[in-house]
Structure formats: C-alpha cells, structure tokens
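K.L.:
When you get a sec, could you give me coordinates for this:
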Amino acid sequence: MPAGSPADAVGQCFTCWWMRSTTTRRGSTFFRCARAETDARFVRYPTLPVRNCPGYEVAMLFVVLMHYTQPLDAVNAVRAEHLRHLEACAARGLIHAWARREPPTGGLFIATAPDRAALEAVVAEDPYVRAGVATPEIVEVPPQNVRGALRT
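P.N.:
Below you'll find the predicted structure:
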C-alpha cells in the first residue's frame, strides 16, 4: 500500500481478524480490538499504529456462492431460518452482505474469517446446507486484492 494509506495509520489492526471499527455520531472513527473482550492481555483501543501484536490474525475475505439443488418451494421452506442464520453471523462480524441471485438459482454472501476451515464450519451450519437444498462454493479473495469498505 502507498505511504499515507489507512494501513500506515493503523498498522496490523487494518488487516486483523479481531479489529472492529467504530464510528461516533460526530463521524470520528476508532479501532477496537475485539479480542480484548475475552482476553485481558489485549487493549480494547490500542495506540495506533500497531506494528507488532501477538494476537494478530489476518482476516481472509471470501465470497460464498450458494447453488440451489432443490426446487424453489423446498428452498423457500427453509429461507426464514437461513436468513436468521445470516443475521446471526452478521452480528458476529462474519458475514457482511448477502443476496439471492436473479433468477433465483442460488445466492451469495461475502464473509471474513481467519481461514477457510473456520468459514467452512460456519457454512456447514447454514440451514440451506443442512437441509440439502443448496450446495456452497467458497471462493477466497486474496487480501492484497481487497479495497474500500470490504477491507477489514
């Protein structure tokens, strides 16, 4: 990244799985370490830039494509439970956006996770997958190709 980029100002937190940005009503942005909520060794609001952190875990970005394998009536029977699952994952900071394809042949969601195995475990719990109405296809996006709001 070029000098003067957000990564220079924030350091490792800019790409860490545990970093959460918080914006005040006045528009100021702060970075907090979510790991501090469960581990007293970490500071909730670290002094930036963080150049070295023992808890650093790179956040990987993924696009998960869901391919319907059953008729739409069977998919729709599980849809409410699937949407609740997506909302719960979004509240945990795992899933950032989702949509149904048009025409409805499947859907997709954008997720971050420390690694593919962690995301596979979340996807395996998806009601569509458990009910056998959709099969997932996980596409990893290399961190160096992520820009803008999708940058964790």
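K.L.:
Please count neighbours and contacts with C-alpha atoms only from this point.
P.N.:
Will do.
K.L.:
helix or strand for V139, which one?
P.N.:
In the assignment (DSSP states H and E), V139 maps to strand 134-141.
K.L.:
Going by neighbour count, list what's buried in that strand.
P.N.:
A134, T135, P136, I138 (16 or more other Cα atoms under 10 Å).
K.L.:
nearest to A74, of those?
P.N.:
Nearest to A74, judged by Cα to Cα, of those is A134 at 10.0 Å.
K.L.:
My guess is the closest one contacts A74. True?
P.N.:
No. The pair A134 / A74 is not scored as a contact, 10.0 Å apart, by Cα atoms under 8 Å.
K.L.:
As a check, name the ranges of all helices in this structure.
P.N.:
For the chain, the helices defined by DSSP state H occupy 6-10, 72-91, 116-124, 127-131.
K.L.:
chain center to the second one, what's the gap?
P.N.:
In terms of Cα atoms, centre = their mean, to the nearest Å, the centre of helix 72-91 is found 17 Å from the chain centre.
K.L.:
how about this one, so we can line them up?
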Amino acid sequence: MLHYTAPAEEVNLVLPDHSNWINRHYQSGDFIIEGRRSPRPGSVIIACDMARGRLDAILATDPLVREHLVRPEVITFEALRTVPELARYADRLAGG
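P.N.:
I've put the predicted structure just below:
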C-alpha cells in the first residue's frame, strides 16, 4: 500500500513517472494488480511472491517514494484461494 504523505497536487506532478514505473514492473512480471484507494489516500499494488529485500528494492525506485510523496507499507499474506485466472499466483490452494 502506498500512503500519500504530500498534497494531491504534488503527487499528481509525479504520477506520469510513477505510471511508467508501474508499467515496467507489470512487463517484468513483478506486479499483478494496482489501483487507487477510495477515497484517495493512496494506492494498492499487489506484487508476485518474491523475497522481501527484492520488493523493498523495487519500491525504493518508485518516483513517488524517491520524492518522499508516499510511504510504502508492505502487507505479506499467503494466497490460499483465488479465482482460476489467478491460480498461478496462489502460494497454496486450501483443501476443502
């Protein structure tokens, strides 16, 4: 989760660079889903399972993080069940 730490006007100036950063990580397979929180206090990114150090390094390159406009918060969880289209991202599927 990205929590805005600056006014929306300042965040908006860096959003094009942030969008390019997001696109690069979609293309590399690092990210699965992203979008704005509502109301808009920040955004959510769902990343593929990876080592925490690698994720921290990726987040550190986000233009919004580099400019100190957001504070990232990582919430780690095990995906137990999902829709079939996302099954390859599940850490393990729960038995019924």
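K.L.:
What's the separation between the most centrally placed residue in the first structure and A149 of the first structure?
P.N.:
In the first structure, the centroid-proximal residue (Cα atoms, centre = their mean) is T112; its distance is 2.7 Å. Going from T112 of the first structure to A149 of the first structure by Cα to Cα, to the nearest Å gives 13 Å.
K.L.:
any common contacting residues for these two?
P.N.:
Shared contacts of T112 of the first structure and A149, defined by Cα atoms under 8 Å, 6 or more residues apart in numbering, are absent.
K.L.:
tell me the contacts of T135 of the first structure?
P.N.:
M66, H67, Y68, T69, Y128, V129.
K.L.:
and in the second structure, which of those residues remain?
P.N.:
When the contacts of T135 of the first structure are mapped onto the second structure and scored by both residues aligned by TM-score structural alignment, their matches' Cα atoms under 8 Å, the shared contacts come out as M66, H67, Y68, T69, V129.
K.L.:
sorry, back to before: looks like the residue nearest to the centre of the first structure contacts C89 (just checking).
P.N.:
No. If you go by Cα under 8 Å, T112 of the first structure and C89 don't touch, sitting 10.3 Å apart.
K.L.:
what touches both of those two?
P.N.:
In contact with both T112 of the first structure and C89: I95, using Cα under 8 Å, 6+ apart.
K.L.:
Which member of the contacts of T135 of the first structure is positioned nearest P142 of the first structure?
P.N.:
M66 (20.2 Å).
K.L.:
What lines up with the closest one in the second structure?
P.N.:
Counting by TM-score structural alignment, M66 of the first structure corresponds to L2 in the second structure.
K.L.:
ditto for E125 of the first structure
P.N.:
So, by TM-score structural alignment, E125 of the first structure is matched to T61.
K.L.:
Its match: how many residues sit nearby?
P.N.:
13 (other Cα atoms under 10 Å).
K.L.:
aligned partner of E78 of the second structure in the first structure?
P.N.:
By TM-score structural alignment, E78 of the second structure lines up with P142.
K.L.:
Contacts only, for that match.
P.N.:
M60, L61.
K.L.:
How about V64 of the first structure?
P.N.:
Per Cα under 8 Å, 6+ apart, neighbours of V64 of the first structure: L108, F109, I110, A111, P136, E137, I138, V139.
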